[in-house]
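**Student:** requesting a structural model of the entry that follows:
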Amino acid sequence: MKPGGIMVIPVGSDSQELYKVKKDSEGKIYKKRKGGVAFVPLIGKYGFRKGLEC
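**Tutor:** Now for the predicted structure:
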């Protein structure tokens, strides 16, 4: 991630937590837990094709 970048990512497999990760202009990384989530993969006509699931 380049300096100034922000990611919001689910972390975990069964029990997931949402994290906001930021990188400042000096390269220091800050992360903050935002709470529990359940990631649901997009499937169907506009989602992942069979065999390409995450």
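**Student:** from here on, contacts and neighbour counts on C-alpha atoms
**Tutor:** Noted.
**Student:** where does the closest residue to residue 30 other than its chain neighbours fall, secondary structure wise?
**Tutor:** Leaving aside its chain neighbours, residue 30 sits nearest to residue 22 (5.2 Å; criterion: Cα to Cα, 6 or more residues apart in numbering). Residue 22 belongs to strand 16-23 when assigned by DSSP states H and E.
**Student:** could you also give me the structure for this next sequence, so I can compare it with the first?
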Amino acid sequence: MELVPGRSLTELPTGAREDALARPLVPAGAAFLCAALLWATAAEPIGRPAPLLQR
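**Tutor:** Okay, the predicted model is just below:
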């Protein structure tokens, strides 16, 4: 099936790069990992739990 005569669907348009879709995924993946690490460390309690009050 060809939409444009002489061109296949998998052929890139003129001026397009093969990695144009993958390049934005690198900073997005790094930002996701940073956010996940920040969330994981912020969710942990810091230090010892407070002692229970004895009455």
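**Student:** kindly provide the TM-score of these chains.
**Tutor:** Superposed pair, TM-score by TM-score structural alignment, normalised by the length of the first structure: 0.18. Supporting alignment: 21 aligned residues with a Cα RMSD of 4.0 Å.
**Student:** returning to what we had before: just the residues contacting the helix or strand that the strand holding residue 22 of the first structure is followed by, thanks.
**Tutor:** Later in the chain than strand 16-23 of the first structure, the nearest helix or strand by DSSP H and E is strand 29-37. For strand 29-37 of the first structure, contacts defined as Cα atoms under 8 Å, 6 or more residues apart in numbering pick out 10, 15-23.
**Student:** now do the buried residues in strand 29-37 of the first structure.
**Tutor:** By neighbour count on 16 or more other Cα atoms under 10 Å, the buried set for strand 29-37 of the first structure is empty.
**Student:** correct me if wrong: residue 6 of the first structure contacts residue 19.
**Tutor:** No - taking contacts as Cα atoms under 8 Å, residue 6 of the first structure lies outside contact range of residue 19: 10.3 Å.
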